[in-house]
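1. sequence-free structure coming up:
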């Protein structure tokens, strides 16, 4: 171990516990008790929910950095490099810093069989602790109640929304899933819910834990207001608990999900410290430059590539809206030459995902061809199985490419200049793109 590089450490962690996912806090709590993990008392954000966690976290991150704070973040999974999971002011930590934290976890682990995610979570907390971050932004991995991130005491808990995903672990109904995600609500600690549909289990958990619950549409909102008179302009307004931000310029390609994410982020900032809320000018400058890798990320090359990690029907619905929005973006008018508004879609998904539910949400007239492939993980659907599912659903133009890299190569060679290619279905397919 003394001379191991980062890849060797990660390989070893994957085999340490025979179960890839083992939802139980006992193991990580035992090891955590042997470490000094002290999150910031007033600026520790624990962010859960089905979709929008990454975007919500990134918005809070940008707002706090804009105010001069040193912000540490822990997210998962990564797109390309493991180091992306742990950042300070958006900069991934170095391999050497990562290895130093791994060594410290191992030095106190003894015979506890941590999972890959538990080991990494402890290393992340140690790193953020040692690097003296003013604020911690922690993204929940899976569920909430038994997720490894739930060992810390947050200043505020955030649940972005509830949708069907990971049913084999969290339950088959929205209420069952909500109950698991409500597990991150802490005693006498504020909580934000980012949807107007409030599951009973979240409301009940907040009551039991005496948590001040703030619900989108009830306690705060973000509204687009049409002009009322000739001299007025359309504008967006955020209404918080005691604060209002007017004249917000929302990016033209945003959908309902991003509106909610922004409303949540602003509410979280107001609750922990209203002095850290951005002014209208600061917020508009932030939004003008805002992007999150793999979330409707547009890359202009010979073709136009759109990368999105959506992997469940709820996220696909939001993605579909954003595809529609491309036709109205002046800054992307070059995408619409010759009236072109269609895509080649490169799709791959994990075996626990609702493929047809996902595909149903993408308007078929948008798509000229579907290309399905297998990702480099045993959890991936094979290209042949995906192809059969889409054909059985009634989609005719479906090509199976067993190897991911071959699929990318063939798309590049078979599409023309300025064609649009959507890569979606999983983090594992977007990363290599």
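-> On my side now, so go ahead. In this text, all values refer to a predicted model and were calculated from it rather than measured experimentally.
2. only C-alpha atoms from now on, for both contacts and neighbour counts.
-> Noted.
3. touching, residue 126 and residue 101? I think so.
-> Yes - counting by Cα atoms under 8 Å, residue 126 touches residue 101, with 6.4 Å between them.
4. these two: who's more crowded?
-> Set residue 126 next to residue 101 and count neighbours by other Cα atoms under 10 Å: residue 126 wins out with 23 against 20.
5. and the helix or strand where the more buried one lies, how far out from the chain middle?
-> Using DSSP states H and E, residue 126 sits within helix 116-130. Remark: helix 116-130 is offset 19 Å from the chain centroid, using Cα atoms, centre = their mean, to the nearest Å.
6. structure B:
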């Protein structure tokens, strides 16, 4: 155990960053040992665990809003954060206080003894400690990486969700969708519900559900949705197998496929969800850094953490439906271990001007490298390069007009830096 006792949240975060030599070390033994010492238990809460390459956060957000609109108390754990660590741990939609986090960190520190925990494992145990004390009606846990060996998987869920399966984090999860699907489906449990929102999932997802004896609810088979000109409709099933249909639903700001997945989960958790609560949640559900709309002076600005081709394709599709009167400026900063060419290829049909920002750290991709990748796709592409996100934002300001639109994407680091800069300028 490190010497000295942290006195505030900032000092605690420094402590947990220094607790383990690696950022990632998959495995549950260490976390389970500490959780047993903390006597973590959730006898009064239903637990929903959400894994997936894309869509975890918005699925959690839809569920949180739907449940709270129906009068149920909720707790949410997600990662990473944008501006404040407190964003990761929320009770009934509100971030927990510094004091509550510090108390939970102190409990984990006292329990872990000589066990080295990663930053994510430490934070997960602290969140679970808080949720066990608060005992909300429903606990919504977002997987950090993969599923089977992720720290949140020490908790047995009543409903487990896999939103999508795409190639990402291949060094940790495998280099095929079949391997990655098996890792994500590792959150399934025998005799419980397993919901899959990927319309074309790898066979391994259903195979794991069958091996474990989990009840599978697959989009396109067990639940479905259709987008219409003025809204959308949804069909699904209750846990008892009763068919349910909802028509004329309001279109959400966040991705519609994840709203459909959340509705299936909701009908497995509740006997008869309120139509009014569902409509209210669909209208209210928004997230920081996911199709988030702000203004950059007189120019509309959209921020989204999309960092893989699947997410970039979704954004491009949304933007293509309502193009700006002027040009779309894309401010992009990415990590070197991501599929940069895939993201650029997805965004190329909608982007006209490209502003590339270098990201620091050992994984950061340089702006010049991003521009080179863009010029391979389009030698005539109009590109600017910047040393960091703040300087890229300043550069964008000099080139945009009121009729233009700006998309800021590529990484949580990119969006976080942009949000911090925009917050300072307001």
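-> Here it is on my side, so go on. In this text, all values refer to a predicted model and were calculated from it rather than measured experimentally.
7. so which residues of the stretch 251-400 of the second structure form helices?
-> Ranges of helices in the stretch 251-400 of the second structure, per DSSP state H, counting those that start in this stretch, are 256-269, 275-284, 309-321, 340-347, 367-377, 389-399.
8. with the stretch 1-150 of the first structure instead?
-> So, for the stretch 1-150 of the first structure - with DSSP H, counting those that start in this stretch - the helices run 6-16, 26-32, 53-66, 95-109, 116-130.
9. so for residue 263 of the first structure, which of those helices sits nearest?
-> For these, the distance to residue 263 of the first structure is smallest for helix 53-66, at 8.9 Å, taking Cα to Cα.
10. counterpart of that closest one in the second structure, which residues?
-> Under TM-score structural alignment, helix 53-66 of the first structure corresponds to residues 56-69 of the second structure.
11. give me the mean deviation of the matching stretch from the first structure.
-> With mean Cα distance after the TM-score superposition for the first structure, stretch 56-69 of the second structure departs from the first structure by a mean of 0.4 Å once superposed.
12. what are the contacting residues of that stretch?
-> Contacts with stretch 56-69 of the second structure, where a contact means Cα atoms under 8 Å, 6 or more residues apart in numbering, come from 50, 73-74, 76, 78, 92-93, 140-143, 163, 254-255, 258-259, 261-263, 265-266, 277-278, 280-282, 284-287, 290.
13. if you set the cut-off to 6 Å instead, what comes out?
-> 50, 258, 262, 277, 278, 281, 285 (Cα atoms under 6 Å, 6 or more residues apart in numbering).
14. and the fifth one, what pairs with it in the first structure?
-> Counting by TM-score structural alignment, residue 278 of the second structure lines up with residue 283 in the first structure.
15. what residues does the residue mapped onto residue 163 of the first structure from the second structure make contact with?
-> Applying TM-score structural alignment, one finds that residue 163 of the first structure aligns to residue 166 in the second structure. By Cα under 6 Å, 6+ apart, the contact set of residue 166 of the second structure is residue 53.
16. show me what residue 294 of the first structure aligns to in the second structure.
-> Checking TM-score structural alignment: residue 294 of the first structure goes with residue 289.
17. ok, now which ones touch that match?
-> Residue 289 of the second structure is in contact with 303, 304, 305, counting by Cα under 6 Å, 6+ apart.
18. mind putting these into JSON lines with neighbour count and distance to residue 114 of the second structure?
-> As requested, these are exported to JSON lines (neighbours: other Cα atoms under 10 Å; distance: Cα to Cα, whole Å):
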{"residue": "303", "neighbour count": "23", "distance to residue 114 of the second structure": "41"}
{"residue": "304", "neighbour count": "23", "distance to residue 114 of the second structure": "39"}
{"residue": "305", "neighbour count": "23", "distance to residue 114 of the second structure": "36"}
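19. just to revisit the earlier point, make sure the match of residue 163 of the first structure is indeed in a helix.
-> No - with DSSP: H, G, I helix; E, B strand; the rest coil as the criterion, residue 166 of the second structure is located in coil rather than a helix.
20. in the stretch 151-300 of the first structure, which spans are strands?
-> Using DSSP state E, counting those that start in this stretch, the strands of the stretch 151-300 of the first structure run over 156-159, 191-193, 213-215, 221-225, 235-239, 244-248, 297-300.
21. ok, average deviation of the fifth one from the second structure?
-> Spelled out, that is strand 235-239 of the first structure. Mean deviation for strand 235-239 of the first structure: 2.2 Å (mean Cα distance after the TM-score superposition for the first structure).
22. make CSV out of the helices of the stretch 1-150 of the first structure and add distance to residue 186 of the first structure.
-> As requested, the helices of the stretch 1-150 of the first structure are exported to CSV (distance: least, Cα to Cα, whole Å):
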stretch, distance to residue 186 of the first structure
helix 6-16, 30
helix 26-32, 16
helix 53-66, 18
helix 95-109, 26
helix 116-130, 18
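23. do you know which of those lies nearest residue 323 of the first structure?
-> Counting by Cα to Cα, residue 323 of the first structure lies closest to helix 53-66 out of the helices of the stretch 1-150 of the first structure; the figure is 17.6 Å.
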